[in-house]
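**Q** 3D, please:
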Amino acid sequence: MNQQLTLRFGQYSSAGRKASNQDFHGALVPLQPQLTSKGAAFAIADGISSSEVSHIASQSAVAGFLQDYFCTSETWSVKQSAQRVISAINSWLHAQSRQGQFRYAIDRGYVCTFSTLIIKAASAHLFHVGDGRIHRLSGSHLEQLTQDHRMHVSAEQHYLSRALGIHDHIEIDYQCLPVEAGDVFVLTTDGIHEFINESVMARCIEDCQDDLTLAARAIAEIALNHGSDDNLTIQIVRVEQLPEPSATELYQRLNQLPFPPELRLRAEFDGFTIQRELHHSSRSHLYLAIDNASGDRVVIKTPSHDLRHDEAYIERLLMEEWIARRINNPHVLRAWPMERPRHFLYLTSEYLPGQTLEQWMRDHPTADLTAVRSIVGQIARGLRAFHRLEMLHQDLRPANVMIDEHGTVTLIDFGSTRVAGVAELSDRTQAEPILGTLPYTAPEYFSGDPVGEQADLFSLAVMTYQMLSGHLPYGTQVATARSRAAQARLHYDSVFSHRRDIPLWVDEALKKALQPQPSRRYDAISEFVHDLNQPNPRFIAEHRPPLLERNPLLFWQGLSCLLALLLIWQLVKH
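**A** Purely as a prediction, here's the structure:
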């Protein structure tokens, strides 16, 4: 069972030495599925002291945000959802002030500071306006993550330069940070953080780590004893457990990282030692490296600097790792577990010694049918792992299949994989590009028709045909057939014309899997694999070879017997 996000938190608020409490705070950790789709939210607000109604502002801001954020569409990102809600709250507060008695004295109206922390999957999203603060506890050090929006007139005099309700438009500070299990976040109003040392707060949290509410109360009491004359509000949130990151979260998390530098032989890089370059192209670079912590060999994939501004390319690169983590199958490449923070944008995977199917075909130009069946069966098992999770590989080709020394086949390179239900970050009004390699791409991609599992089946059948014959079933015609009419004119070149030792029923299985129309192919890849290994009676009945081919001796014996009978008949007749 997959683990889910687990948080522990404590909070405390007090008027302190003031007559009333103008601060407000709230937290909402929803049940599934909202915990996965929207995350958990913690919010804190501080009404300005010059206003008699600012407590209404702070309460409205926190309560309104926690209610409205979880009502936003699940197709929106955390950033889009939260910023829209905060902007709406700001407009409402500003309107209340403009429509009431405070329209000429906004600082006496519905104004407050506001900070919120949203933890979704493996990311923390921070939204901040005003002089409240969000901190993160790193070891014994409390790091301030937000910036105070204050304008200092003198050493003693200052005022808020940004707050909710002051203007009809609000500028919101936003950060997205990676989260690890054990991370602690602390939200405070200025009545807390201006009167207590950060190291003291950190020590209180450490001493009361099993009771974060007790820690929050202890910190507030220390601030009060140190002379705080303001309201005191604090929230402490600890991340107990993280789920596997979703595709969107993985994208948001890693897309913040810089591109890696050029890697050289024996270079130390993020806990790895580079051994040699495996592959170099205009799109990416692959390196064999040693994980210094474990001593294991891994493959590091870095993006090309020429594509650093291509958002669609970066998205596909990041999707690769998530896809690899979703699948647990011996015939699918595994992502390497990252047990330390990543400082650059790159991917890591297990190292597979061996050769690509492309290289294997060069070494076996007339491959044995039994060997081909074994390879196809293993590829099919890997593909079924994709299809069970509603994913299409979309770039199945010999260069993306590895074969080790024991004959184990593994699918690699998931940069073109389509995941059902994942919202694309690219413009949906534009036609999707064809991501696969053209000679192995199913015809429906070129005509713009819907694609399904039969598209991966077509690619697998092309590779099977190529392993047996050294040729492509339609040559280069598929990529030029951009309409159904053109696809109907495609002519299948029988594999039997290249190799006479291939059974005709195997050729018929290939022909069915390679039909230009997906509806005329096999419904499942397993059916294709079965027909490659066992003669389909229908194929035998429909295409029974002539007697001359099946049994030449019997044919000539029968023909000789017939001629003899004709000769005898002629002699008797005359």
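
**Q** C-alpha from now on. contacts and neighbour counts both.
**A** Noted.

**Q** quick one: stretch 314-329 to chain centroid distance?
**A** Distance of stretch 314-329 from its chain centroid, counting by CA atoms, centre = their mean, to the nearest Å, is 6 Å.

**Q** also stretch 276-292?
**A** Mean C-alpha position of stretch 276-292 versus that of the full chain (CA atoms, centre = their mean) differs by 22 Å.

**Q** what comes into contact with it?
**A** For stretch 276-292, the external contacting residues (CA atoms under 8 Å, 6 or more residues apart in numbering) are 264-266, 271-275, 296-304, 306-307, 351.

**Q** how about this one, so we can line them up?
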Amino acid sequence: MRSGLEAAPAPPGAASSRPRTLAVAIGQHSDAGRKSENQDSHGAAVPDGPALALKGVALAVADGISSSPVSRIAAETAVKSFLDQYYATSDTWTVETAGQRVIRSVNAWLHGETRRSGQGEDPDRGHVCTFSAVVLKARTAHLFHVGDARIFRLAGRALEPLTEDHRLTLGGRSYLGRALGMAPEIAIDYRSLPIAEGDVLVLSTDGVHEHLPGRVVADLIAEHADDLELAARSIVEAALEAGSDDNLTVQIVRVDGLPEGDAVDLVEGGAEACPPAPILSPPCEFEGYRVLRQIHASHRSHIYLAADGESGEQVALKVPSVDLRGDAALLRQFMMEEWIARRVDSPHLLKSIAPRRARSHLYVVTEHVEGITLRQWMYDNPAPDLPAVRDIVGQLVKGVRALHRKQMVHGDLRPENVMITPQGLVKVIDFGSVRAAGVLEAAPAEGEQVLGTLQYTAPECLLGEPASWRSDLFAIGVIAYEMLTGRLPYGAQASRVRTRDEARALRYAPAAQDSRAIPPWIDGALRCAVHPDPTRRHEALSEFVADLKIPNPRFARTGFTPLAERDPVRFWQGVSLVLALIVFALLVRMFG
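**A** The predicted structure follows:
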């Protein structure tokens, strides 16, 4: 990855040599101008390989305030920290999440340095600077802005401003109203906009844009289109000639090529990189593994117990099924399973095994989990007690929350995808439907495909809406309900939802309507978790777990429970019978 305060520009014509990846040309220049010290800082990073698809190209500029003797340090720290730490964040995070978290951490450090230096009451002499950054990822530009450095987009012979200065005017004087290091918390302006080949973005400090009209900047960029470094130097020199008495910094980035294809193509090299592994016939040898026996088979994959030929470690070896080989989208999703497993760490999630040898086929290697599926556990325990259900649900939630913290949604939580070891450890074992926000951002999917099992899929997903953490909550709620009752909260109706009216018409069957002694407050917690409207479910997975342990007053009921809640089917049958009798009586009266 190229990065630093003087990053080299991408070569012209890069788009033609790598048409499936993002290609840019960068030019940047900074000068102290008429001041003795340059308190501006700038930098750019153009990574190689998968990082280019998943993290994109980053540019940043910072302007230290002239009243502070340490603002140069603040500006350099802000730029260097952003470029280093942004690329160290999880590949599964969106640009907005990663960028905001990095900038907030930088702000906290700068503010802490000011307080430690004894300048806490006078931020104008502390570690304070303005900051603006652009991240180009896939076909989108992500903008972060604090202060009065600006970001523009070239529009013909003009510059279109994409940011607003954070300045205040008091008593006829202008003051910086927001900057990094000025306060312990920082509000960051963020926006995203689509980009096209040929688009040009310009970042500059006030020493440039307050002294040079936009048309002059646009003309200089057009004049030196083949050498953006020269264009940047020319802009700085023109601003100096125009009377600028401040530090001057300008960055120019031109989009020369945009990525094509699926995110997995960008991350892993495409579904054609390796042929799918063949269906195996144990016992046999395969790519350094001794395949012992088949564990599971479905329309999507075959899973085998195998032993590594070098270490002897037992692993699970997963190969795509024959049905998958004709579906490029599902095959690419299969490729992502191991990638996802490598990026999460929880005792309640299946662990990936790092490859020890080069592979000539497409397959997935994970830890082998001894135990039974939750489905088998439910068969073996048809009437479990509440503590056992709470324990399983609590562990399941811990695993799913580890995914959510990485901005990933599981999308296919069901009893068959949950293992319970002889020691009682609960593990989620299948990542075939996981959606990572950062990957989808790199290559947005055309339409939302339902990959999960319909009986456990939230109604909003069946309607084509993107899966969210609330969708996983719905599935966990259905699992908990089924463990306690042996049935589904909406029967088979939920899996047939195709319109919003059908979703609204779903009627929850109370968990306590049969002979099992399920407290009303438990039933209320389950009803909330599986509500057809995602906005009416719990505010967090932990809230659902808490409601299964401690009675929530809003779910506690006293007195008579209406028949409409105890048995909706019988209630509506009764209503229909009454209406039929009324119609019959009216007909008799009309016709004598």
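
**Q** can you calculate the TM-score here?
**A** The TM-score (TM-score structural alignment, normalised by the length of the first structure) is 0.54; 332 aligned residues with a CA RMSD of 3.2 Å.

**Q** so how do I select the buried members of the contacts of stretch 276-292 of the first structure in ChimeraX?
**A** Applying 16 or more other CA atoms under 10 Å to the contacts of stretch 276-292 of the first structure leaves a buried subset, and the ChimeraX line that selects it is:
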select :272,273,274,275,297,298,299,300,301,302,303,304,351
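
**Q** in the second structure, what residue corresponds to Leu307 of the first structure?
**A** Counting by TM-score structural alignment, Leu307 of the first structure corresponds to Leu324 in the second structure.

**Q** correct me if wrong: its match contacts Leu331.
**A** Yes - here Leu324 of the second structure reaches Leu331: they are 5.9 Å apart, a contact under CA atoms under 8 Å.

**Q** on that earlier part again, narrow the contacts of stretch 276-292 of the first structure to those in helices?
**A** Of the positions in the contacts of stretch 276-292 of the first structure, not one sits in helices, assigned by DSSP state H.

**Q** three-state assignment of Glu262 of the first structure?
**A** Recorded secondary structure, Glu262 of the first structure: coil (DSSP: H, G, I helix; E, B strand; the rest coil).

**Q** from Asn400 of the first structure, how far off is the equivalent of Arg401 of the second structure over in the first structure?
**A** Aligned counterpart of Arg401 of the second structure in the first structure: Arg384 (TM-score structural alignment). Counting by CA to CA, to the nearest Å, the gap from Arg384 of the first structure to Asn400 of the first structure is 16 Å.

**Q** higher neighbour count, the two?
**A** Taking other CA atoms under 10 Å, Arg384 of the first structure and Asn400 do not tie; Arg384 has more neighbours (20 against 15).

**Q** show me what contacts the residue lying closest to the more buried one once chain neighbours are set aside?
**A** In this structure, Arg384 of the first structure finds its nearest non-sequential neighbour in Ile525, 7.9 Å apart by CA to CA, 6 or more residues apart in numbering. Going by CA under 8 Å, 6+ apart, Ile525 of the first structure touches 380, 384, 454, 457.

**Q** which residue in the second structure lines up with the last one?
**A** Yep, that's Leu457 of the first structure we're talking about. With the correspondence set by TM-score structural alignment, Leu457 of the first structure lines up against Leu473 in the second structure.

**Q** next helix or strand past the helix or strand harbouring its match?
**A** With secondary structure defined by DSSP states H and E, Leu473 of the second structure is part of helix 469-485. The element immediately downstream of helix 469-485 of the second structure (helix or strand, assigned by DSSP H and E) is helix 500-504.

**Q** in that following helix, what counts as buried?
**A** Ala503.

**Q** which other residues reach that helix?
**A** In contact with helix 500-504 of the second structure (CA under 8 Å, 6+ apart) are residues 459, 463, 494, 497, 532-533.

**Q** which one (most neighbours) among those residues?
**A** Among the contacts of helix 500-504 of the second structure, Pro459 has more neighbours than the rest - 29 neighbours, counting by other CA under 10 Å.

**Q** if I look at the equivalent of that residue over in the first structure, how far off is Thr248 of the first structure?
**A** Per TM-score structural alignment, the equivalent position to Pro459 of the second structure in the first structure is Pro443. Pro443 of the first structure sits 30 Å away from Thr248 of the first structure, taking CA to CA as the criterion.

**Q** repeat that for Arg98 of the first structure.
**A** Distance of Arg98 of the first structure to Thr248 of the first structure, given as CA to CA: 40 Å.

**Q** ditto for Leu563 of the first structure
**A** Distance of Leu563 of the first structure to Thr248 of the first structure, computed by CA to CA: 79 Å.

**Q** Val78 of the first structure now?
**A** Distance of Val78 of the first structure to Thr248 of the first structure, computed by CA to CA: 10 Å.

**Q** neighbour-wise, which of these two wins?
**A** More neighbours surround Val78 than the other of Val78 of the first structure and Thr248, with 21 against 18 (other CA under 10 Å).

**Q** isn't the more buried one right up against His125?
**A** Yes - using CA under 8 Å, Val78 of the first structure is in contact with His125, at 7.5 Å.

**Q** for those two, list the residues in contact with both.
**A** Contact with both Val78 of the first structure and His125 is made by no residue, according to CA under 8 Å, 6+ apart.

**Q** go ahead and confirm Ser115 of the first structure touches His135.
**A** No - counting by CA under 8 Å, Ser115 of the first structure stays clear of His135, with 11.2 Å between them.

**Q** what residues are shared contacts of the two?
**A** Leu187.
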